[in-house]
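Chemist: Just the structure for this:
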Amino acid sequence: MAETETELMLKGYGLTTAEMVYRMPDFQSVLNTFVWQDYDLAPDYPRLFKFIEFWQGEIDGPLHSVRFTHRKMIAPGEWRNVVGEFPLH
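Modeler: Down below sits the predicted model:
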């Protein structure tokens, strides 16, 4: 069963965005980019590395470089205890 994004974030997953720069199969001097995004666990990044292995095995365009960023969506400092409530009309 697929987990929701909120369930993944509560388990420690964060949003990982990777930019793959690769060479065009027919024109090796031409570079192109592909952006990949998924929820992944830092610092091992199993989903990112699985995708890179898939790319290297199945896609004709060889990778030139990969750069990525990771943002944990729910951090301990973002939670706070609410002690009061002020309802407005």
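
Chemist: rest of the way, CA atoms for contacts and neighbours
Modeler: Fine.

Chemist: Report the separation between the most centrally placed residue in the chain and Phe27.
Modeler: Nearest to the mean C-alpha position of the chain, by CA atoms, centre = their mean, lies Thr16 at 1.9 Å. Distance, Thr16 to Phe27, using CA to CA, to the nearest Å: 29 Å.

Chemist: Which residues are in contact with Gly57?
Modeler: By CA atoms under 8 Å, 6 or more residues apart in numbering, no residues touch Gly57.

Chemist: Alongside the first, I'd like the structure of this one:
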Amino acid sequence: MKTSETELMLKGYGLTTAEFFYHMPDYTHVLNSFVWQDYDLAPDHPRLFEFVEFWQREIDGPLHSVRFNHRKMISPGEWRNVVGEFTLH
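Modeler: Sure, this is the predicted structure:
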């Protein structure tokens, strides 16, 4: 049974977006890019590194660089003390 995205976010997962720059197999001086997204755990990023290992093992285009960003979609709510209330009309 696959875990839903909401359940993953509640378990601390966040959306990781990575942009892979790689050399074209037949034209080694040409760089191309590929964008990958998945829910992952920071700071270790096991799913991202699993995909990098898959790329190095299975894909012909050698990696040049990887740039990634991680964002938690659900975070603790902010609490503030409200001292007064204004009512208009």
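
Chemist: returning to what we had before: so which helix or strand takes in the residue mapped onto the residue nearest to the centre of the first structure from the second structure?
Modeler: Using TM-score structural alignment, the equivalent of Thr16 of the first structure in the second structure is Thr16. Assessed by DSSP states H and E, Thr16 of the second structure sits inside strand 14-23.

Chemist: cool, and Thr6 of the first structure?
Modeler: Counting by DSSP H and E, Thr6 of the first structure is part of helix 5-10.

Chemist: That helix: which residues count as buried?
Modeler: Within helix 5-10 of the first structure, the residues that count as buried by 16 or more other CA atoms under 10 Å are 8-9.

Chemist: What is the mean deviation of that helix from its aligned residues in the second structure?
Modeler: Here helix 5-10 of the first structure, set against the second structure after superposition, deviates by a mean of 0.2 Å using mean CA distance after the TM-score superposition for the first structure.

Chemist: Can you give the distance of that helix from its chain's centre?
Modeler: Distance of helix 5-10 of the first structure from its chain centroid, counting by CA atoms, centre = their mean, to the nearest Å, is 13 Å.

Chemist: Roughly how far does the match of Thr16 of the first structure sit from Leu10 of the second structure?
Modeler: With distances taken as CA to CA, Thr16 of the second structure is found 15 Å from Leu10 of the second structure.
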